[in-house]
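Peer 1: I would like the atomic coordinates for the input below:
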Amino acid sequence: MTKTILEMRNITKTFPGVKALSDVNLDVREGEIHAICGENGAGKSTLMKVLSGVYPHGSYEGQIIYKGEEQHFRSIRDSEHKGIVIIHQELALVPLLSIAENIFLGNEQATAGVIDWDETRDGARKLLSMVGLSEDPDTLVTNIGVGKQQLVEIAKALSKQVQLLILDEPTASLSEKDSAALLALLLEFKSQGITSIIISHKLNEISRIADRVTVIRDGKTIETMDTTDISEDRIITSMVGRSLDDRYPPRTPHVGEVVLEVKNWSVYHPQHRERQIIKNIDITLRRGEVVGIAGLMGAGRTEFAMSLFGKSYGQKITGEVYMHGQKVDVSTVERAVGRGIAYATEDRKTYGLNLIDHVKHNTTIANLTGISRFGVIDDLAETDVANEYRKKTNIRSSSVYQTVGNLSGGNQQKVVLSKWLFANPEVLILDEPTRGIDVGAKYEIYTIINQLAAQGKAILVISSEMPELLGITDRLYVMNEGRIVGEMATSEASQEQIMRSIVRAEGKAS
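Peer 2: I've put the predicted structure just below:
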């Protein structure tokens, strides 16, 4: 019988006004890949922070038994000395240091306080080889992609003689190719006897690699299931407490007149003046319509959206924008917002929110005139607005004064939506609106999109998940290499047709 390497018994963790974990139990067997699932805010990351010493012993109730001994970790360093290493969703690499420097940061290869750079580089090469990277150890981290940065983090964990590897949403920002490579690496580690705990919202990935799955809901353990019992439907039912037979809420579209028209839109790379990123795009959005843009990674969808929203991306931007048939100036973010265009970024943590401020200020920041009198903010009016939108979008927070950085990903996304809803745009561009959030929160986001369309808003959705686009849109554009290569009614579309449009376009280009 396989030996248990980790037990967490009756873990309870309380923050001011919120009980994040309540008597949670978890057992992990040696050499397995153990997945932890749950909705945003269920307590998954909190549990792993307790395990790794981010929340030190004494700040929670319960026991951690590792390799048969009770542990009292007071810091991450304590847990790492025992071979427990956590890789957070937000990577902890220093961009302007080299790969080698990052791998051994805090664990320097030094003698008498002097770093041995030959040993550092040789050690880095060996570790990079173990995770399938051939990069020069002297390469700056800022010069490699997110997928490779994730592998550098894992190489860093291997340098610490990892025995229990914890990965929090490791594939959330990765392409399908990079995700597949990372999952294959975890299976390779398993064959070498390394135990892994993975937190993920991607249920297809969990079904593929996990030996067992523990589901947490509302800070409590719901169940642990073995490989033979793992199915997406069962995981979803355990996560949300109900069956989601239909993952996309029904909607009867009422499409009206053209609201936004973009003609002959072209954009060049912000640094490389001769490299054209967006090539003569024409699109239209109608009142009450949800339109999707499908395409592979690097197709230019985000670049198009950002350039349209106040020319936030690119240079040498040309083309025309019409609202209700009238040509408008969207050359700055202020002008775009003034014309009724809003853009909810795919990177909510960097560009969409002020993470160190509370829900209230984040909700009103895009429309301060709506809560001001004679240029002075009315604090009571602002509080009322924040509470109204907190209720409308079902933001789960202790109050409107809770710091946004402490909310789950799904609730952060609802704050982003609240910000733009209060600005009352006519056109709402949603870039990867459900990235990194669970199926329950996704359903709530879809419901909000439906409500906005019913109010007559014109909505443009960019998503890397083709089933999502097929489930929530009325019409689809397909992009490839900066061009629109297909347009179709969603009712007549399929994933195969979308991919066919892309492949045909690539064939013509070659």
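Peer 1: drop to CA atoms for contacts and neighbour counts, all remaining ones
Peer 2: Fine.
Peer 1: can you give me the strands in the stretch 201-350 of the chain?
Peer 2: 212-217, 220-226, 258-268, 276-286, 290-294, 315-323, 326-328, 341-344 (DSSP state E, counting those that start in this stretch).
Peer 1: Give me the distance from the first one to the chain's centre.
Peer 2: I take that to be strand 212-217. Computed by C-alpha atoms, centre = their mean, to the nearest Å, the chain-centroid distance of strand 212-217 equals 20 Å.
Peer 1: swap in the last one?
Peer 2: Between the mean C-alpha location of strand 341-344 and the chain-wide mean there is a distance of 18 Å, by C-alpha atoms, centre = their mean.
Peer 1: next structured bit after that strand?
Peer 2: Following strand 341-344 in sequence order, the next helix or strand is helix 359-364 (DSSP states H and E).
Peer 1: this one as well, want them side by side:
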Amino acid sequence: MTTLLEMRNITKEFPGVKALDHVNLSVRQGEIHAICGENGAGKSTLMKVLSGVYPAGSYDGEIHYEGALAEFRNLRDSEDRGIVIIHQELALVPQLSIAENIFLGNERQKGGVMQWQETFRRTEELLRKVGLKDTPGTIVDKIGVGKQQLVEIAKALSKDVKLLILDEPTAALQENDSRKLLDLMLELKSHGVTCIIISHKLNEVRYVADTVTVIRDGMTVSRLDAKQGLREDDIVRDMVGRDMSHRYPERERRAGQVVMDVSKWNVWHPEHAGRRVIKDISFSVRAGEVVGIAGLMGSGRTELAMSIFGRSWGRDISGEVKLHGTPVDVSSVDRAIAAGLAYVTEDRKGLGLILDESIRVNTTLANLAGVSTRGVLNEAEETEVAERYRKVLATRTPSVMQKVGNLSGGNQQKVVLAKWLFTEPEVLILDEPTRGIDVGAKYEIYSIINDLSAQGKAVVMISSEMPELLGMCDRIYVMNEGAFVGELAAAEASQERIMSLIVTE
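Peer 2: Below you'll find the predicted structure:
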């Protein structure tokens, strides 16, 4: 196999930070090459150097592509050579059609006049290649995230891609959509397309990758060949620099009295009249207990959590929430917080944080009264609170004045947790608390959850990763189509039992 890409001694510095330190990457023609590393290790920075987002001259080192020195000044330069990158946050315009998105910036036109027949014909060809049955005129906003990923790949194929880079392509996908995407990568490989995949999901890396390059702290640590066998433990060890045979920290499981009891909870869709999304759900969570909610994407888990937390989703909500046996008012977010509830959203960037603000500002957002006197914010006290939680949660940052948008995913998640811990909740609802976070940062989040349960907090944990639920929870409720279809104690729970409850009910 010939070498398609070689990045030699790539060094990239930002003010006060060396993001990449003599990184080397060699990718062979027609292979799927995985890049693994913790959040902040430098994976995305390396790909931005390759694709011209960080242009030649802004870094040290050399890029050799198709046997020649390459100096990309921008994305257009790299795309003209067949290098296309698909970022974790999709770059589609929701209000435009699939066809318009695929050829946006690369329109089929003659003399400034759009050739719609040609555009739609070519779009149909591309959609067949990626296995999408939707029509070219379908508005992107009307299709799910899994299909949107396939539209992004179709868009890449429209540019005669030779090297396709996918950054966390399955982070927001459920298992079925993830497998379809991985199988598509293998199909593209069979047609000569070379792929680089950045992923934290090591089972997926083992499924598709021919070679794995591990980066830690901005440096190349190892290169692993699938022909010699890819062991998850080896990848994890190289990523975090220590053995992690125990992925989930041990804790003493000791549940106390019931803290929160939800009974006969019903929620109707806010836009579609007559569609009941949550159906007569009842459950409880005890002090010191971590209760999981398992289910496929679309089963209603997030809708349940948001409707309980201040009715922030849904309409015509009915049912009762009790804390310590007493009914509480959760009809607004303010009232839910006052009652002792906190909700860590699955969308930390869109709903959990203000990315352009500092750690200090974000930490106190949900409890400004706690750092104010007679309605006047005390910035010194705010800084003290943020600093305290930075130390408690071991958030990696030079200062609480750092903008949250500049932090890694794991550290952003710690800031979200700090924000809600400062409200001193009795019940903490965690919705996909480790989504898009590397294995080392996951362990740190798990340790924080265990500490909270040891303090007597009641924790509800929603996760699409069944091993995570099995490793962390005392009990697991299984959800399907808006209803609970089973409850399993930790000792009797397994992935097979959870899936059987989902498919047989």
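Peer 1: Could I get the strands of the stretch 201-350 of structure 1 in JSON lines, plus columns for distance to Ala124 of structure 1 and mean neighbour count?
Peer 2: As requested, the strands of the stretch 201-350 of structure 1 are exported to JSON lines (distance: least, C-alpha to C-alpha, whole Å; neighbours: other C-alpha atoms under 10 Å):
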{"stretch": "strand 212-217", "distance to Ala124 of structure 1": "32", "mean neighbour count": "24"}
{"stretch": "strand 220-226", "distance to Ala124 of structure 1": "37", "mean neighbour count": "17"}
{"stretch": "strand 258-268", "distance to Ala124 of structure 1": "37", "mean neighbour count": "20"}
{"stretch": "strand 276-286", "distance to Ala124 of structure 1": "35", "mean neighbour count": "19"}
{"stretch": "strand 290-294", "distance to Ala124 of structure 1": "39", "mean neighbour count": "26"}
{"stretch": "strand 315-323", "distance to Ala124 of structure 1": "39", "mean neighbour count": "17"}
{"stretch": "strand 326-328", "distance to Ala124 of structure 1": "54", "mean neighbour count": "12"}
{"stretch": "strand 341-344", "distance to Ala124 of structure 1": "39", "mean neighbour count": "24"}
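Peer 1: JSON lines for those strands, including distance to Asp118 of structure 1?
Peer 2: Below are these laid out as JSON lines (distance: least, C-alpha to C-alpha, whole Å):
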{"stretch": "strand 212-217", "distance to Asp118 of structure 1": "42"}
{"stretch": "strand 220-226", "distance to Asp118 of structure 1": "46"}
{"stretch": "strand 258-268", "distance to Asp118 of structure 1": "42"}
{"stretch": "strand 276-286", "distance to Asp118 of structure 1": "41"}
{"stretch": "strand 290-294", "distance to Asp118 of structure 1": "47"}
{"stretch": "strand 315-323", "distance to Asp118 of structure 1": "43"}
{"stretch": "strand 326-328", "distance to Asp118 of structure 1": "59"}
{"stretch": "strand 341-344", "distance to Asp118 of structure 1": "46"}
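Peer 1: closest one to Thr350 of structure 1 among those?
Peer 2: Distance to Thr350 of structure 1, taken as C-alpha to C-alpha, is lowest for strand 341-344 among those, at 11.8 Å.
Peer 1: what's the counterpart of Ile87 of structure 1 in structure 2?
Peer 2: Under the alignment (TM-score structural alignment), Ile87 of structure 1 maps onto Ile86 of structure 2.
Peer 1: give me the number of residues near its match?
Peer 2: Residues contacting Ile86 of structure 2 under the criterion other C-alpha atoms under 10 Å number 19.
Peer 1: cool, and Asp178 of structure 1?
Peer 2: 17.
Peer 1: Check Val17 of structure 2 too.
Peer 2: 8.
Peer 1: And it, how close does it get to Thr11 of structure 2?
Peer 2: 11 Å (C-alpha to C-alpha, to the nearest Å).
Peer 1: contacting residues around the match of Ile87 of structure 1?
Peer 2: 152-153, 164-167, 169 (C-alpha atoms under 8 Å, 6 or more residues apart in numbering).
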